[in-house]
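Engineer: pasting the sequence and the predicted coordinates here, then a few questions.
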Amino acid sequence: MRPASLPGLPYTFDDPGLLEQALTHRSCGNPHNERLEFLGDALLNFTIAALLYRRRPEAAEGDLSRMRARLVRDRTLAEIARELDLGDHVRLGPGELKSGGYLRESILADALEAIFGAALLDGGVVAARELVEAVVGPRIDTLPAAELLKDPKTRLQELLQGKGLALPEYIVVDEQGADHLRQFTVECGVDLLDAPVQATAGSRRKAEQAAARAALERLEATS
């Protein structure tokens, strides 16, 4: 018999087949959960946006956007999925199963979004939104200050602008590795620091963000 719910999931499906599909990765064959994930993603973004609007009346539009992004990102959804032990129930093909796909962040996040989409089809908008609020909503209380949700480059730029100083300068000083394993080393120069700081990552954007974060940490240590 197909299960109609999962331990810890505050929703019981009238159609257990929808839950089974939501937990089926495309590597396991059809019907899989990608279309349900698409539906669940839209529901998740709308529900969390509305919830933040109600619960954070003082927050500006940009802060609300950053808070929503933190709540709906793969890392957060995968954390929730692990708390629900979704990895024990996701249906994977032999290749994904062998490579540990049930632990992969993207697969867990997609499965959770697919469950939201399945609940929408199964019980309607109100029931599905209540599920999202019950599962993801508590994370709102643990969000860091809105200022800390800004990416490091934005925070560094705003800090320097507030002091009337020149913007930071980012220079790629090294690139190594094959195309699929490329590593970029970026140098970030800031007027307030005696010397530039460097960081290395798998893309130029990530390296710049890491360098900005290092510059912020250096500035905090010297202030």
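Structural biologist: Cool, the structure landed. Not measured: the values here are computed from a predicted model. Residues are numbered from 1 along each chain as shown.
Engineer: CA atoms for contacts and neighbours, from now on please.
Structural biologist: Fine.
Engineer: whichever strand or helix holds Val172 packs against which elements?
Structural biologist: Element membership of Val172 [criterion: DSSP states H and E] is strand 169-176. Packing partners of strand 169-176 (3 or more C-alpha pairs under 8 Å, 6 or more residues apart in numbering; DSSP states H and E): strand 183-189.
Engineer: next secondary structure after the strand it packs on?
Structural biologist: Taking DSSP H and E as the definition, the helix or strand that follows strand 183-189 towards the C-terminus is strand 197-201.
Engineer: gap between that following strand and the chain center?
Structural biologist: For strand 197-201, the gap between its own C-alpha mean and the chain's C-alpha mean amounts to 23 Å (C-alpha atoms, centre = their mean, to the nearest Å).
Engineer: before we move on, what about stretch 189-208?
Structural biologist: Computed by C-alpha atoms, centre = their mean, the separation of stretch 189-208 from the middle of its chain amounts to 24 Å.
Engineer: try stretch 213-223
Structural biologist: Going by C-alpha atoms, centre = their mean, where stretch 213-223 is centred and where its chain is centred differ by 26 Å.
Engineer: does the residue lying closest to Leu112 once chain neighbours are set aside sit in a helix or strand, and which one?
Structural biologist: Closest residue in space to Leu112, ignoring its immediate chain neighbours: Ala81 at 6.2 Å, by C-alpha to C-alpha, 6 or more residues apart in numbering. With elements taken from DSSP H and E, the one containing Ala81 is helix 74-83.
Engineer: okay, one more to line up with it:
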Amino acid sequence: MLYKEFYLITELRRKALQDFLAGLKIPFKNIELLHLAFVHSSFANKNQSSDNNQRLEFLGDSVLSLCVSEFIYEKYPQAAEGKLTRIRSYVVSEKTLSELSRKLKFDQFILISWGEENSGGRQRDAILADTFEAFLGALYLDQGMITVKDFLLPLMIEEIDKVSHEEFVYDYKTELQYLIQKKYKKCPEYKVVKEDGPPHNKLFYSELIINDKVLALGVGNSKKRAEQEAAKQILEKIRKENINIENFFKE
């Protein structure tokens, strides 16, 4: 047995999950494992259990990264490593995964605490994205990598095609957010601290803040471009100066 208890599953929920799988046309032998993929830590804690989807999320994150990395490696044979990284960062971002979760109606099966429910947790991007990764982890354990690819890649192709355009590929904010969220579950913050120049030719100055620390100042002729410039500065520091992201979170 992979897990000690499945205290939450009932025959009604089992039937609902089986019908859900039938709609997705996905085989699944261990319904309890699938069920666990939808158990948020807040619900488990409320019920005094250690069983939640965090371990499956951990596994699914790696499975997702491998599948997408392999696919774009083959799809873009002439692309440099930096471009491949930027494409992957967009495709596996919290925004993309949460949208896929909603599209697949994962939100209807997530078990969360009443407190989390009342604060809008069921529709929170972070919870939906984590659930998507947990689902992939469960599917991988139950059916293997081939089934995961058969399920995942048709969903991802549209997102991958989006980033074939330069404006998506060079989205430094998305890439930086992916790097930070993957390990620390936090998002970089951006704050416009100054506007300079006439209305028709204005410059915006945007601070990039991580863990309450101002790490960069980007300048651009729009708020978005100033934010992109700030994110680009940090990414270049990480690459060129070999800075460990953990340094951003030290007191």
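Structural biologist: Cool, got the structure. The shown structure was predicted, so the numbers you read here are calculated from the model rather than taken from an experiment.
Engineer: now what about the TM-score between them?
Structural biologist: Between these two chains, after superposing, the TM-score reads 0.71 (TM-score structural alignment, normalised by the length of the first structure); 187 aligned residues with a C-alpha RMSD of 3.3 Å.
Engineer: list the helices and strands the helix holding Ala81 of the first structure packs on?
Structural biologist: With contacts defined as 3+ C-alpha pairs under 8 Å, 6+ apart, helix 74-83 of the first structure has these neighbours: helix 105-123.
Engineer: so the helix it packs on versus helix 74-83, what angle?
Structural biologist: With axes from the mean of the first three to the mean of the last three C-alpha atoms, to 10 degrees defining the directions, helix 105-123 of the first structure sits at 70 degrees from helix 74-83.
Engineer: helix 105-123 of the first structure vs the second structure, mean deviation?
Structural biologist: The superposed helix 105-123 of the first structure is, by mean C-alpha distance after the TM-score superposition for the first structure, a mean 0.4 Å from where its aligned residues fall in the second structure.
Engineer: right, and the helix or strand after that helix?
Structural biologist: Sequence order places helix 125-136 as the next helix or strand after helix 105-123 of the first structure, per DSSP H and E.
Engineer: what range does that next one cover in the second structure?
Structural biologist: When helix 125-136 of the first structure is aligned against the second structure using TM-score structural alignment, it corresponds to residues 145-156.
Engineer: which of the residues in that stretch are buried?
Structural biologist: When neighbours are counted by 16 or more other C-alpha atoms under 10 Å, the buried residues of stretch 145-156 of the second structure are found to be Met145, Val148, Lys149, Phe151, Leu153, Met156.
Engineer: ok, now stretch 232-242 of the second structure?
Structural biologist: Burial within stretch 232-242 of the second structure, assessed by neighbour count using 16+ other C-alpha under 10 Å, is assigned to Lys232, Gln233, Ile234, Leu235.
Engineer: next one: the second one from Tyr76 of the second structure, what distance?
Structural biologist: In other words, Gln233 of the second structure. 26 Å (C-alpha to C-alpha, to the nearest Å).
Engineer: and the last one, by the same measure?
Structural biologist: Spatial separation of Leu235 of the second structure from Tyr76 of the second structure under the definition C-alpha to C-alpha is 22 Å.
Engineer: now do Ala134 of the second structure
Structural biologist: Ala134 of the second structure sits 28 Å away from Tyr76 of the second structure, going by C-alpha to C-alpha.
Engineer: please apply the same query to Gly82 of the second structure.
Structural biologist: In this structure, Gly82 of the second structure lies at 12 Å from Tyr76 of the second structure, with C-alpha to C-alpha as the measure.
Engineer: can you tell me how far Gly220 of the second structure is from Ala230 of the second structure?
Structural biologist: Using C-alpha to C-alpha, one obtains 10 Å as the distance from Gly220 of the second structure to Ala230 of the second structure.
Engineer: which residue lines up with Pro6 of the first structure in the second structure?
Structural biologist: For residue 6 of the first structure the amino acid is Leu, not Pro. Correspondence of Leu6 of the first structure to the second structure, assessed by TM-score structural alignment: Phe20.
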